[in-house]
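Trainee: Structure, please.
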Amino acid sequence: MKDQQSVLKIHAKDNVLVALTDLEKGSTITFENKVYIIQNNIAAKHKFVTQDLVAEDPVYMYGVLVGKAKKSIVKGELISTENLVHDTEHYDVKDSKEQEVWQAPDVSKFINKTFNGYHRNDGKVGTENNWLIIPLVFCQNRNVEVLKQALVEKLGYGKKQHLSLDVDALINDYKSGVSTDAILEKDILIEGEDQSKNLLFPNVDGVKFLTHDGGCGGATSDAVTLCHLLAGYINNPNVAGATVLSLGCQHAQASILQDALSKMALEHPKPVYVLEQQQSVSEKALLAEAVKKTFVGLMEANKIERKPAPLSKLVIGLECGGSDGFSGISANPTLGYVSDLIVGLGGTTVLSEFPELNGVEQELINRCTSSEKAKKFSHIMSTYNSKAEALGAAFSMNPSPGNIKDGLITDAIKSAGAAKKGGTSPIEDVLDYTEQVAKSGLNLLCTPGNDVESTTGLAGSGCNIILFTTGLGTPTGNPITPVIKVSSNTKLFKKMSDIIDFNTGTIIEGSTTIENTGESLLDYVIEVASGKQTKARQLRQDDFIPWKRGMSL
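Mentor: Predicted coordinates for the structure are as follows:
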C-alpha cells in the first residue's frame, strides 16, 4: 500500500484527493481508513474522485464547487477535461452585513522589525528609488530607446547582465569552417559583471523605460486608462519622478496624465518633466532637453537615502502565474499567511486577477467589511465576465494549457487555489483597474489573469513589493516594483534557480509548515524591501503591459 502522505484531502467537503506523488494504475491507496484502487496512471498534482459519480454530479475541492461530471466517473478515477466541466456556485450580496471578528496570526516575531526604504513626502515608503522615462504614445518608443542608449551605460546601469552570450565565438568558428555539430556543442555562456558597481547616482536604483503600443489609434477609453496607469506609476512610492515624452496629437494627452496625477498626489507632487515633440524645434533638441532634465531629476533623487521604516509601510501585491496543481496547496497559502501577518502588523496587501476568483466570490463577498464594497466587487466580476462572454470568451476559459497539464482542470479549481493568496483577513477595499490603494489591510484589485498585465496593474495601484507564485516557472518582473518569485515545488526551484527566489515545495514534502514557511518568506521580503535584488532584477526582467479593457483574461 502507498504511504498516507502520497495523497492529500484539502477540505472535509471535498470529493477528490490530490496526488502528492505519481500514482500507478491498479495501486491501492488507504486514506482516512478508506481504500481506493487507482484507475489510471495519475501524475503528481492531479486528482481522483473519492466516490462514484454520474453526469451532472458536483465535484468539490477546497470546500467549494469546482466542476460537474460530464459523464460517469468511478471511484479512484482521474479527473480531466474529458470527464469534468467548469461549474461554480451562485453568489449574492446582502444589504446588511455582520462582520465576523478576525483573529490575526501571532505577529510578535515581526512587531519590532523594520526595512530600509525611501521615505516620501506623502508618508509612503518605497522599496526602491527609480526614475521613469515614459512615452505617452507608441510613436515615441524610438525616442525612448535613444534616451536609454544615451543614459543607461553612462550612469552605471549598463553593466553586463547576469550572463552574456559569446556570439563572436560563433562568428569566428563559422568563418573558420567549423561544423554545425561543433557549433551546437560549443559553450558560449559568459558570466556577467556586478551591476551595482560604479553607479553615478548610488541612491537611484534604476532609470526605467516604459515603452508600450498604446496611446492612440485604439479606443479613446484605453488611452485614458493608459494615462491613469502611467500616473499611478509616477505616484508609486518606488518612483522619485519622471520624464514624459509626448508627440502632441495623440489620444493619451499629457493633460489627462497630469490631471490624474494631481488627483493622486495633490499635496505632494513629484518632479515630472513633460516634453512634446510637435512643440520642439527638432527631434535632436527634444532628446537633448529630455536628457538634461532627466539628469537634473536624478541629481535630486540621489539625495534620498534608505532609512528604517515599519513593516506597516509595505504594500504587497499577491500574484500567481504558470500555476500548477500544487500552487493552491503550498505557495498560495504561504502568501496568504504572509498577507495575514502584514495585515496584522498594520500593513497592506492586494489580491488581483479577478478571472481567477471565479467560484469563490461568495467567500470574498462575505469577507468585505461593508455592503458597498461587496456590491462593487460583485458588479465588477459580473460585468467583466459578461463582457468576456459577449466577445466569445468567459472566465471558464481561463486555464492555460500549462495549467491543465499540471492539474488545474477548470477555472474554478484554479481560482479556489489562487484565492488562497489572500489569506483570511477582512477585505477593506475593492479597487477597479488603476485605482490607488488608500486603505491598509487586504484590498482586491481588478486585473486580468494575464501575468504581466496583472503585475503591471499592481504596481500602477501602489504596490512596493510583489509576491508571485509559480508552479511551472516564469521570469516575470516589473520595472519599478521588485517581484519575488515563489515556487510551489522543489523540483521547479532546483531546475529554475536562476529565476526563482524562494521555495515552498518543502510543504508538499512534509518537512515544514505553511506558517513556518510564511515567516521565512516575510523575512526574505524584508531583505528585498531593504535593497536585496530579486532574480528578476538581476536579469533586468522589466515587463510592462498595460491592460486594454476591451478584452483580456
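Trainee: make it CA atoms for all contacts and neighbour counts henceforth
Mentor: Will do.
Trainee: ok, Gly214 to Cys139 distance?
Mentor: With distances taken as C-alpha to C-alpha, to the nearest Å, Gly214 is found 9 Å from Cys139.
Trainee: And Thr456, by the same measure?
Mentor: 21 Å.
Trainee: Look at the most centrally placed residue in the chain and give its secondary structure.
Mentor: Among the residues of the chain, the one closest to the centroid is Glu319, at 3.3 Å (C-alpha atoms, centre = their mean). Using DSSP: H, G, I helix; E, B strand; the rest coil, the structure places Glu319 in strand.
Trainee: repeat for Glu267
Mentor: coil.
Trainee: Spit out the contact partners of it.
Mentor: Asp122 (C-alpha atoms under 8 Å, 6 or more residues apart in numbering).
Trainee: another one to check against the first:
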Amino acid sequence: MVLPATARTLRLQPQDDVAIVVTDLPAGTPVDADGRAVPLRADVPRGHKVALRAVRRGAPVLRYGQIIGFAAVDIEPGDHVHLHNLEYREIERDCEFSVDARPTELLPESERATFQGYVRADGTVGTRNYLGILTSVNCSATAAKQIAARLRHSGILDDYPHIDGVVALTHGQGCGLAADGEGIEVLRRVMRGYLTHPNFAGFLLLGLGCEDNQVRALTDGLPLRADLPVFASTIQELGGTRKTVAAGVERLTDMLPEADRARRTTVPASALILGTNCGGSDSASGVTANPALGNAVDRLVRHGGTGVVGETPEIYGTEQLLVRRAVTREVGEKLLERIAWWREYTAKNGGSMDNNPSPGNKAGGLTTILEKSLGAVAKGGTTALTDVVDYAAPVTAKGFVFMDTPGYDPVSVTGIVAGGAQVVCFTTGRGSAFGCAPVPSLKIATNTPLFAHMTEDMDINAGGIVDGTSTVEETGRAIFERVLAVASGEPTKSESMEYGEEEFVPWHIGTVM
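Mentor: A predicted model of the protein is given here:
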C-alpha cells in the first residue's frame, strides 16, 4: 500500500464506514467518500476517523472491514467519529479453527539469512553478552543495584570489550505471598527464563534469606548451561549489605575474563526468537508500523525463525481471526482459554476488557478495544499460529507463536524475554520510552512527525507508508534487515539511552498478604 501524496484520508477496505485523516483537517475540508466530495462537519485531528457514509444509531461501524464499535448517535457523512459518537459493545464471534492455516514455505537453506551471534554451550544463541544480577526479593534490590553501580563506575569493564555490561534485574515481589501457587510460580518462571537466557555469560543470584521466594528453590532442578557461572547467596548469609556488595563485586569480577572470551560467529536466522510489542499506540499503528512488523515476522518465519506476539488484552476481539490460523484445534483452544481467563479476571476486579485503550491511545485516534486489537494483531503477520504459551514459558515452536501477557509494556516484554526472545521490536505512535536489557529493543515509529520529534529514541520510521514514500513490504524488509544487524551487535537507541533495568517487571498476579 502506498498512499498518494495528495490524499487527505486513508480508507483500508471498501466496506469501511470510516477513513483516517492523514493530517489535521479543518471543518469544511472536502474528503472523498465513494467518489463524491463530502465536507467535514467538524475539525478532525491527524489520525482520527471521519465518517464516509451515514450510520444509524446502534448500527455497527466498520474499519479494517471489521466491527470497531457501534454508533452511539446517528452519524452523518463528514462527521468526526470518536469517543463522543462511537461506543463499545460485546459482539458474538464465530470461531472456525484452522481454516486459514497454511504450511509455511521455508526458503532453501542456501537463501536463508544469517547473523553474528554468541553460540552457548547448550546450543542457544545470544545477541548480547552480559553479566547479570538477579534478585529473588525486593529486599535485595538495593544491594544488587549498588553492586552493578560499583562495577560500572570502577572502569574495570573497559578492560573487557567483549562484555556488553552488567545489568541488575530487580523487582518488588518475592515475599508476602503464598509459598506455592500461581503467583510465586509466575515469578519463578520469569526468573528461570532469565537465568537460562543466552544473552547472559554469568549471574549473581541474590536474596535476603528469609523470603518466600528462596534462592535455592530457583536453581534446584534447573538445567543451567555448562558455560554459565552462577553465584547464589543472600544478604543474611554474607553478613549484611556492605559485605554483600563487596562479595558481589568480587564474584562478578572473577567472571569477567571468561565472559570476555566469548566471540560472535555466523549463525542462521532460524536461531532468532523475535519478540514484538506495541505501546503508546495511535490510529496509524494498525496501518504502518504493526503491519510492517508483521511483514518482518513473516520474513523471519520463512527463514526458519520465530516471532512472538503477546498482550492478550490487546488482541481481544480478534481471537476469531487468530484461531482460523491455528495449526491445530488444540492450539486455537489454548488461545480461547486465555481469553476466557482474562474476561473472568477483569470482571472479578471490577473492570472491562474495553478499559484497555489509554488516554494517549484515544488522543491518537483510537476508540474501542476492538479497533485497537485489529491494529495490534497485525504484528503477527500472516503465517500459521504454531503455539500458544503461558506467560514467561519457554518458546520452543518455530513460526508465529502467541504468549499470554498483559498489555502493560514492561510486564509484557519481561515475559517475552523470559520465554527466550533475543531481539524485541517495539512499535509506538505516541512516543514510548522503553528498553529491555539484556535484549536489544528496536523502536519503530508509526508516523513521520513522531520520528522527527523523538529521533534520538526511534530506530525506524514506518510513517513513509502513509506519506507515500514507502510500502508495508519495503518497510517490513527494512525492519527484518535491521533486526539481523542489531542481533549482530549494532546498538539500538534505547541501549544508547541505557534503558532496560527498570523495565524488568514480572507480572504480579499473586495475593499480597
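Trainee: Tell me which of Thr456 and Cys139 of the first structure has more neighbours.
Mentor: More crowded of Thr456 of the first structure and Cys139, by other C-alpha atoms under 10 Å: Thr456, with 27 against 19.
Trainee: Now check that one against the second structure: what is it aligned to?
Mentor: Matched across to the second structure, Thr456 of the first structure falls on Thr414, judged by TM-score structural alignment.
Trainee: The helix or strand containing that match vs the first structure, average distance?
Mentor: Element membership for Thr414 of the second structure, per DSSP states H and E: helix 409-418. With mean C-alpha distance after the TM-score superposition for the first structure, helix 409-418 of the second structure departs from the first structure by a mean of 1.3 Å once superposed.
Trainee: What is the distance between that helix and the centre of its chain?
Mentor: 7 Å (C-alpha atoms, centre = their mean, to the nearest Å).
Trainee: Check stretch 54-62 of the second structure too.
Mentor: On C-alpha atoms, centre = their mean, the centre of stretch 54-62 of the second structure falls 33 Å from that of its chain.
Trainee: Now do the end-to-end distance for that stretch.
Mentor: Stretch 54-62 of the second structure end-to-end distance (C-alpha to C-alpha) = 12 Å.
Trainee: so which helix or strand takes in the counterpart of Glu82 of the first structure in the second structure?
Mentor: Matched across to the second structure, Glu82 of the first structure falls on His84, judged by TM-score structural alignment. Following DSSP H and E, one finds His84 of the second structure outside all helices and strands.
Trainee: which ones are touching His84 of the second structure?
Mentor: By C-alpha under 8 Å, 6+ apart, the neighbours of His84 of the second structure are Ala72.
Trainee: I'd like the distance between it and Ala71 of the second structure.
Mentor: In terms of C-alpha to C-alpha, His84 of the second structure sits 9 Å off from Ala71 of the second structure.
Trainee: follow-up on the earlier one: and the match of Thr456 of the first structure, how far from Lys49 of the second structure?
Mentor: 34 Å.
Trainee: just Asp387 of the second structure next, same as before
Mentor: Taken as C-alpha to C-alpha, the span from Asp387 of the second structure to Lys49 of the second structure is 35 Å.
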